[in-house]
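Engineer: please find the sequence and the predicted model below.
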Amino acid sequence: MLGRSSGAEDEDNQLFRARAITSPNARRLRGMSLTKSAVSVLLARHTEKNSHKHRACPVQMRMQMNYTDTDSNTTCVMTYSHDGFGLGHLRRNTTIASALARQVPDSSVLMMIGCPSGAVFKLPTGVDFIKLPSVIKRNTGVWLPLRLRIGLEKTKALRVATIQEAVRVFHPQILLVDHVPVGIWGELLPSLQMLKRRGDAPTIVLGLRDILDAPEVTRTLWEREGTYEAIRRYYDEIFIYGRKELFDTGAAYGLNQFAPKLRYVGYVCDQEPPKSQSEMRRELQIENKLLVVTGGGGADAFPMMLECMKALKILGANSGLEAIFITGPLMESGQREHLGDMAKGLNVRVLVHVDDHLSYMNAADLVVTMAGYNSLYQLVRLGKKGLVIPRSGPSAEQQTRARLFAERGLVDVILPAELSPERVAEKIMDDLERTDYPAYEPAFDTNGSQTAADRLAEHLTAVRMSSTAYYSGRGQGETRIYR
């Protein structure tokens, strides 16, 4: 620091420690110690020395007077989603965080996200996010910076440092990690190690969607990257966002070795009730049969939507159909504009993003979508007829899920190898007339977000009790800050 004596710097350092000691967060910091009398002296000296500054800044005084630190009464939960492709990981964590915030009113949920659009979905009071530099998945285990013109190593370093500092300062009682146990590039490992070294170690939970990739691909990758050992070492529980009766995630991906940690919580779906079909159709002024075409976040939805738009051109403006395309915020602007140009002359609207996505789907006579986790499970939750067009890659997740649902009579499917405008046009008209699907699936449980929130609330209760015992047992000696 320029222009400061070493004595002044030492006093500032001591003052920082003194302030921290008297804050509600004192127990959360480590490594420095001062006696209580020294704390009092330092704070008194600082108040006297700087009192003129406060008199000169009444706005600052008012801000300080009105500020209420509620941190001592708050339980802190952190979530992580790498968000390297699409909105699925962010959507699940947001839905669970919202359910937990409702259930535990004094909780604060801090979401670590990588979505280039930020927190796309509405966040309730008590939930906020930190945006990591965005990356994109190019292939299995291959990630690249999405927006910054920097190299891999600098991108990695930025993400690792941001996560680790947030974990250190926020001091979560629970960490919920979605999909990637050690983070991309192993970026979570330093934070996982730091958390496990804490005297009041938090509960660390891994959340996995039901279908990850082809089982052999995931097993090989996890063996190579040491993921199984990381799960064994760092994770207290594993949430499977699905039902074992529909897909045995544990058996498919070698997770049954952690059987005591496994918990199938059901499918994580938005629990907000949609508007009724009739109400939404009045609001949208729909007069004909309605086709809603949606591709989740939209990053990879253009090929599917392009084929659908070509199919509508084949059917023509006199087909008796109206269509709404919801491209998603992650679709490239040029692709979206191309769809808009193609829609001219047709009874078609092209929208980027809608807040009430469920109500739009509920208004439809037929939904055309990809086979992503959120899109497909929301479709089945609503009991709507769906024509599903899974993407061809880079993983086998969507094609596996589409086949599984088609076999149970829940959806109709066009696989990538069969995709053409003519095939889509034929399926649209056939599916609009069909009455034999969707079938009823008794094992389909869409309360996963609430079940997960209930379980996290149980962990918070246990962690609170454990933390109380931990700190009450540390004695009444000199005041310490634990970093």
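Structural biologist: Received the coordinates, thanks. Numbering: from 1, shown residues only.
Engineer: CA atoms for contacts and neighbours, from now on please.
Structural biologist: OK.
Engineer: now the closest residue to residue 414 other than its chain neighbours: how far from residue 421?
Structural biologist: Nearest non-adjacent residue to residue 414, counting by CA to CA, 6 or more residues apart in numbering: residue 389, 5.2 Å away. Plainly put, residue 389 is 12 Å away from residue 421 if you go by CA to CA, to the nearest Å.
Engineer: higher neighbour count, these two?
Structural biologist: residue 389 (26 against 19; other CA atoms under 10 Å).
Engineer: can you pull the contacts of that one?
Structural biologist: Applying CA atoms under 8 Å, 6 or more residues apart in numbering, we find residue 389 in contact with 304, 368, 369, 370, 371, 402, 413, 414, 415, 416.
Engineer: now tabulate those in CSV and tack on neighbour count, secondary structure and distance to residue 109.
Structural biologist: What follows is the contacts of residue 389, written out as CSV (neighbours: other CA atoms under 10 Å; DSSP: H, G, I helix; E, B strand; the rest coil; distance: CA to CA, whole Å):
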residue, neighbour count, secondary structure, distance to residue 109
304, 24, helix, 35
368, 28, strand, 34
369, 23, strand, 31
370, 29, coil, 30
371, 25, coil, 29
402, 25, helix, 33
413, 25, strand, 38
414, 20, coil, 40
415, 16, coil, 39
416, 14, helix, 39
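Engineer: looking at the residues you listed, which is nearest residue 251?
Structural biologist: Of all those, residue 251 sits closest to residue 402, with 19.5 Å by CA to CA.
Engineer: and here's the other structure:
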Amino acid sequence: MAAEAAGRPPKRAIFFVYDGGTGVGHLRRLGCIARRLQGRLSCLIVTGHRSAAHWFVPEECEYVHLPSWDSLLEAKARYWGRRPFVFLDEADAVRLRKAILTAVVEAFEPDVIFVDHLPLGAGEEIADVIKDTRCLKYLVTRGVLNETVNLRELVFGGKAGRYLDSYYHRILVATDRKVFDFAAQYNISPEIREKTVHTGYVTDSVPQGTVKTAREDRGLKDGDTWVVASAGGGQLGEPLIEGCLELVRAYPDVTFDIVQGPRSNIAWTWRHRDVIETGNLRLHRETHQMPFFHAGADLVVSSGGYNSLLEALQGNAKILCFPFWKDRRDEQYRHAARLRQFVDLDVSVDLSELPELFARAIGSIGSRGVRDRRAELDFDGTGAIERIVHRDLGLSG
């Protein structure tokens, strides 16, 4: 029975999206969870991602837009040839965001707080909110960490570790334990280990009927080969997109959809269009159809971001990954490498290998190859989180 039908107002949940990185995957992940919880909870997302929010924040939820690090810090704004909208040093930028976040929490009065990726935020701007707000607090992590930027320390060490121990109710690991065992991989304290729950992957499901429709809408017939290439949000993935564009003319019988991404710095000269079609290529600036493209393709070429991989795994695609984080200890490479036991996937940190690996993958489409085990993976992370939150809040039925 819905809370409002029982005469009780819904509980309230705030989702703080990490936006200190290069992509929009953190917003996608929390948006999936908010969509699942909305109804019995009223879900408010707080994010610095402006252009992506209108696609990835569920219509039934609401969001507050924070001034983003990209528009506050000169070093970040420079990547796109922009200037900050207001000139602040980093300490003042943190104070501004902290004041806004505190005001949002005081106004909304949440029963639950979800924090993504870093327990204290990119600049410790949510530390006081976590310490002082009386409600349930969950850290959501994709599980595999970028170890070259010392994320172990940023998540488990020092002040972050103390806050996880003292103020967080649970750590929700949005990964299938069969692929990556978070607690076994990282040296975490017994207290934090006790709070850690593997939920399975968090993603929007793509029904097989929708996959079929996506191919039909693209004009594909039986036997046609569809390649979808993207670099997630696009930032740092520009060389991969340029490499994929070079393949289009070499494979005139293959249908390509290549997506630059909303955070790419590749110049887009068509001011009033978001997609350009020439011959066997559709080039997209960005598209909200990405989950259906990835699930419907025969071959996905990707930088190996969490959401891109999960979308491709819901279809039948072969996968090529070229992470822009080049170290094999980092998330994009390590996660893709662990998935090789479940799906036909190649991963390389050397983009010069793209033509050879692409030719091999195209040539193997239609062959039986190794046994595909993607059906063994757990994609019900949002369902598991819903059950956990309802239980912790005492929402029966």
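Structural biologist: Structure's in. What do you need? Note that the structure is predicted; figures quoted are calculated from it, not measured.
Engineer: could you point out which element follows the helix or strand hosting residue 338 of structure 1?
Structural biologist: Taking DSSP states H and E as the definition, residue 338 of structure 1 sits inside helix 333-342. Sequence-wise, the next helix or strand downstream of helix 333-342 of structure 1 (DSSP H and E) is strand 348-351.
Engineer: the residue nearest to residue 414 of structure 1 matches what in structure 2?
Structural biologist: The alignment partner of residue 389 of structure 1 in structure 2, by TM-score structural alignment, is residue 322.
Engineer: from residue 349 of structure 2, how far off is that match?
Structural biologist: For residue 322 of structure 2 relative to residue 349 of structure 2 (CA to CA), the value is 6 Å.
Engineer: and residue 213 of structure 2, by the same measure?
Structural biologist: 34 Å.
Engineer: same deal with residue 171 of structure 2?
Structural biologist: Going from residue 171 of structure 2 to residue 349 of structure 2 by CA to CA gives 31 Å.
Engineer: can you pull out the helices in the stretch 151-300 of structure 2?
Structural biologist: 151-156, 158-167, 182-185, 190-195, 208-217, 238-248, 290-296 (DSSP state H, counting those that start in this stretch).
Engineer: got CSV for the ones you listed, with distance to residue 133 of structure 2 too?
Structural biologist: As requested, those are exported to CSV (distance: least, CA to CA, whole Å):
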stretch, distance to residue 133 of structure 2
helix 151-156, 20
helix 158-167, 9
helix 182-185, 27
helix 190-195, 19
helix 208-217, 42
helix 238-248, 41
helix 290-296, 36
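Engineer: stretch 26-37 of structure 2: how far from the chain's middle?
Structural biologist: Put simply, stretch 26-37 of structure 2 sits 10 Å off its chain's centre (CA atoms, centre = their mean, to the nearest Å).
Engineer: what is the three-state secondary structure of the aligned partner of residue 140 of structure 2 in structure 1?
Structural biologist: Under the alignment by TM-score structural alignment, residue 140 of structure 2 pairs with residue 207 in structure 1. Three-state call for residue 207 of structure 1 (DSSP: H, G, I helix; E, B strand; the rest coil): strand.
Engineer: which residues touch residue 207 of structure 1?
Structural biologist: Residues near residue 207 of structure 1 by CA under 8 Å, 6+ apart: 176, 177, 178, 179, 238, 239, 240, 241.
Engineer: sorry, back to before: so of the helices of the stretch 151-300 of structure 2, which one's packed in deepest?
Structural biologist: Of all these, helix 290-296 carries the top mean neighbour count, a mean of 26, counting by mean count of other CA atoms under 10 Å.
Engineer: aligned partner of residue 184 of structure 1 in structure 2?
Structural biologist: Match for residue 184 of structure 1 (TM-score structural alignment): residue 122.
Engineer: hmm, back to that, of the contacts of residue 389 of structure 1, which is the nearest to residue 463 of structure 1?
Structural biologist: Residue 463 of structure 1 lies nearest to residue 371 out of those, by CA to CA, at 37.6 Å.
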